[in-house]
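> have a look at this fold, sequence not included:
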């Protein structure tokens, strides 16, 4: 248990059962040591406000579910419970069921000599009750301020007055470098020099340092504390506020005004908010703030359970809490040698939507129509074990691409899909502290790859016509821009710029020698001219293309970059040992040799768009028809349509578009969609 206690970088108050369960799940999944730090009000020998847990029941619950969690009483001692007592009754139960106790008499006895005497007496009492216990001593700034000299005197006097075995079982000493909580913010003034002084004092006694009230702490300040040598940090109300906000948002989204008022009244009447607000706080003018600060105190209240608890599914709460803990624990991760990587957020599609089965996949812009049987079977029949056993040979594919575009082999850089194209471009041309110029929205991986290379981002936003302004982008291009990236057509909107507009931007970047990437993943679905026609004119131009969309083989991950000799010479430095697999290269060649199969499919999709527009116009269904293979529709009863998709195993994507507060359905096109049951339902949902 000592190993868990000393390696718990973050110690959490068990503010609710959901929080406890999620932390246990996180620790079990990641093997991260976690210490719960229940106060006497939260968990007590005769029951606390968190899930009505007694000390015994809470201990048994946690230990039955995780081997990576320890429990330490926070602020154990006199005057720390609901009533002004000597703390001994509570400590008897703590000694029996918990792993460690924070000995803290300082609230009731702030005088140094009195607090010291009580510390020594309580240490002896607890050790006699259970010699396997561990301890923490001193207290937080909000209870009693300590200077480093007093910390040194406290450790010295305790060491002189307790048995050696007891002193050795003191693992932590609380240090103070500027933390305080009021009105849901950390109002402490961080003093790094004070932190260093206290840590140095504690180290001389071979103890670990811990700071309390780590809630609402600026990320960089938290990281600075750990980098300076802080061993552990306590966090409690912040997590309760986070969970409260989940409930509050749901109630607001559902316009549950009566339940919000009930939530407020429960919080107000509990009086628990008074400890956490400033003297001039006006409850009636800060109702939402009061709920945020105090909500977790009433989670076990019967009225809350009966009227509010079930407004949101527990699994949803736990999922959001899990994401929160992942983010906070990144601040403790010692392997972030490049600190900017902490700002990179990776979001992956739900696993269930990635499974390949018989469901209709309306969410990933894939080809939803089988290749002709004779075409596909001929390819399969020509495969042999050599395609699997030998390393890839991809030069033939490059030659056929060169022939297809009437270019040279050196103009091509093969890659594992468009995503890797973009990643390679940022690696090659991103410059720290300069900006990548993008549109917003755009493919989410642009932002990810820019941040992975420590590049700042500047965005050109879409207006209420679902378009972005070329002149706005031209005005942003200057010496502070390291690269420009434009998807044309762009997803998810599907808008497209003319070749003339794109050329204006390329020309401006060329004048300043700024590399520009034009992502043409969806170009085949439009009637636009490709920027390949501009390669001879602009040496800073790179074009990204893919076999995933119109060519219909997203699973093979074939992407490629096109550019002139000199800019491709830079990109070739990043070429993988083997860019794509043998199977991918072989099918890529086969498609280029039989491009009529691609043309036929594109033609079917374009015809389907025309039919869908006629049908939507006839039934007055709002429609965004665009230049990719995904359209957006908004029938009157979008919720009914969403339910229909879920019940019929259609994997749909429902999203809110810029400048529109209502949901649209993003719908991947496939031949004869207008006669499919789905479209019949769309018409029905518009009545």
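Yep, it's here. Everything numeric in this text was worked out from a predicted model, so none of it was measured.
> hey, let's count contacts and neighbours off CA atoms from now on
Fine.
> biggest helix in the protein by residues?
In the chain, with assignment by DSSP state H, the single longest helix is helix 595-618.
> how about the helices in the stretch 501-650 of the chain?
With DSSP state H, counting those that start in this stretch, the ranges of helices along the stretch 501-650 of the chain come out as 565-571, 582-593, 595-618, 638-647.
> buried stuff in the third one?
So the one you mean is helix 595-618. Residues 598, 601-602, 605-606, 608-609, 612-613, 616 are the ones in helix 595-618 that count as buried (16 or more other C-alpha atoms under 10 Å).
> tell me the one among these nearest to residue 255.
residue 616 (31.4 Å; C-alpha to C-alpha).
> my guess is that closest one contacts residue 623. True?
Yes: Residue 616 lies in contact with residue 623 (C-alpha atoms under 8 Å); the separation is 6.9 Å.
> how about the strands of the stretch 1-150 of the chain, start to end?
Here the stretch 1-150 of the chain has its strands, by DSSP state E, counting those that start in this stretch, at 10-12, 34-36, 69-76, 100-103, 134-137.
> also this one, for the comparison:
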């Protein structure tokens, strides 16, 4: 297995008019992975791939450590707000652009001696997918142009899977976007990427289409199949590749630290069977916080992959806050003299960021920063769900350093505690999705 994974092919890539040579892993591409999973299903084997939102560097370390221990492939799914080109505003995760994201994962893989399969994936790429683009009500032409520039950076930096999602249209609010508009935008974006890929003589990549959002119009099995059929037919006529995944609405919805949706077994089975008719895998989004009895059933329902992101950010932040609780206790006991101010600093930064508006429910979305900070319980809740947005803040980083120094005084490796809490959270999905040993099965 390792010999195969370390074999390399040379690809020529034209960047800014200059022919450059890049070295890339001769690994199974994402299409080959899905085809092999479909083949394994015929033998009775069932699994569901896990898409992990890269909420922090720690999450990537924990993911690769666990994947090495349990021999499974990882999909790292980065939204445009998380990772994007500097000229488009960059990303809030470690200030990474596509190159920084790619190089960081390569560096971490070397650090933990991971030689298995991982895939760089764009989650919700497309027009208006950055908060500032949508809030600015950019024109369709301007938003599509920025989406193409973002996808080009993805392509140049060896992303394996691109999610084409043109449904975040600020001019269509409260109703579904017409299916033909979604299809035409999707085809335009895939055609653009494919043209650029061929010009640069880059290897084939995979595409994910559709959305879990209700305004995408794919909430019924009938519309879901109509979308796949019309899209794949038009792609074929233009000589463009069919998608690897299509996103389906299974009833999930993440708010605060819960999945407030209602997972539908019947809908999920219908959507999965429909997708497979067209040799496409069903991709579920918003899988965070689902109970074990639900995710245990995903492989048997033929849900090919599921994305989880905010849950892992919540787990990491909760781990920091647990160390803060210990720190506070040991200050009271006289064993520590200089406590960190991590909880206060992280809470204030999380509230001031305004990013909590995406996750709260009801009238709380209209609360002012001052009103939230005046309520201790609500402030703590927002810190828990949005703390990960603050990890790159310099003051937050200083307080984490102080916290870890205090833990070291107590004989505790604070960072190791954080990593293990994240690994335990990921491992729940590894077990329920029957992922252990999957890489070896794919390659043998």
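Received, thanks. Computed from a predicted model, the values in this text were never measured in an experiment.
> picking that back up, for residue 656 of the first structure, find the nearest of the strands of the stretch 1-150 of the first structure.
Here strand 10-12 is closest among these (C-alpha to C-alpha), at 35.7 Å.
> okay, residue 73 of the second structure and residue 30 of the second structure: tell me how far apart.
Residue 73 of the second structure sits 11 Å away from residue 30 of the second structure, taking C-alpha to C-alpha, to the nearest Å as the criterion.
> residue 352 of the second structure too?
Distance from residue 352 of the second structure to residue 30 of the second structure, by C-alpha to C-alpha: 39 Å.
> and these two? Which one has more around it.
With neighbours defined as other C-alpha atoms under 10 Å, residue 352 of the second structure and residue 30 compare such that residue 30 has more, 21 against 15.
> contacts for stretch 86-100 of the second structure?
54-57, 80-85, 146, 150, 153-154, 157, 389, 391-392 (C-alpha atoms under 8 Å, 6 or more residues apart in numbering).
> how about 6 Å then?
The contact list for stretch 86-100 of the second structure, computed with C-alpha atoms under 6 Å, 6 or more residues apart in numbering, reads 56, 81-85, 157, 392.
> now the end-to-end length of that stretch.
10 Å.
> can you get me a residue count around residue 181 of the second structure?
Counted with other C-alpha under 10 Å, residues neighbouring residue 181 of the second structure total 12.
> separation between the alignment partner in the first structure of it and residue 146 of the first structure?
In the first structure, residue 181 of the second structure lines up with residue 114, judged by TM-score structural alignment. Between residue 114 of the first structure and residue 146 of the first structure the computed distance is 14 Å (C-alpha to C-alpha).
> could you do residue 260 of the first structure as well?
Taken as C-alpha to C-alpha, the span from residue 260 of the first structure to residue 146 of the first structure is 42 Å.
> just to revisit the earlier point, switch the strands of the stretch 1-150 of the first structure over to TSV; also include distance to residue 156 of the first structure.
TSV is the format used below for the strands of the stretch 1-150 of the first structure (distance: least, C-alpha to C-alpha, whole Å):
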stretch	distance to residue 156 of the first structure
strand 10-12	26
strand 34-36	27
strand 69-76	21
strand 100-103	16
strand 134-137	12
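> which stretch among the ones you listed comes nearest residue 218 of the first structure?
That would be strand 10-12 among these, by C-alpha to C-alpha, at 15.0 Å.
> starting at the chain centroid, how far to that closest one?
20 Å (C-alpha atoms, centre = their mean, to the nearest Å).
> and for stretch 18-38 of the first structure?
Taking C-alpha atoms, centre = their mean, the mean C-alpha location of stretch 18-38 of the first structure is offset from the chain mean by 18 Å.
> which part of the second structure lines up with the longest helix of the first structure?
Helix 595-618 of the first structure corresponds to no residues in the second structure, going by TM-score structural alignment.
> quick check: angle from that helix to helix 582-593?
80 degrees (axes from the mean of the first three to the mean of the last three C-alpha atoms, to 10 degrees).
> in TSV, list the helices of the stretch 501-650 of the first structure along with distance to residue 159 of the first structure.
Conversion of the helices of the stretch 501-650 of the first structure to TSV gives the following (distance: least, C-alpha to C-alpha, whole Å):
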stretch	distance to residue 159 of the first structure
helix 565-571	64
helix 582-593	70
helix 595-618	80
helix 638-647	66
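> show me the one of these that comes nearest residue 136 of the first structure.
Of all the helices of the stretch 501-650 of the first structure, it is helix 638-647 that lies closest to residue 136 of the first structure, at 52.5 Å by C-alpha to C-alpha.
> that closest one aligns to what range in the second structure?
Using TM-score structural alignment, helix 638-647 of the first structure finds no match anywhere in the second structure.
> buried residues, that helix. List them.
In helix 638-647 of the first structure, counting by 16+ other C-alpha under 10 Å, buried: 638, 640-642, 644-645.
> repeat that for stretch 5-24 of the first structure.
5-6, 8-24.
> and the residues you listed, which of them are in helices?
Among the buried residues of stretch 5-24 of the first structure, the ones falling in helices (DSSP H) are 5-6, 17-24.
> which one of those residues is nearest to residue 375 of the first structure?
Lowest distance from residue 375 of the first structure to these (C-alpha to C-alpha) belongs to residue 22, with 50.9 Å.
> give the aligned equivalent of the closest one in the second structure.
In the second structure, residue 22 of the first structure lands on residue 62 (TM-score structural alignment).
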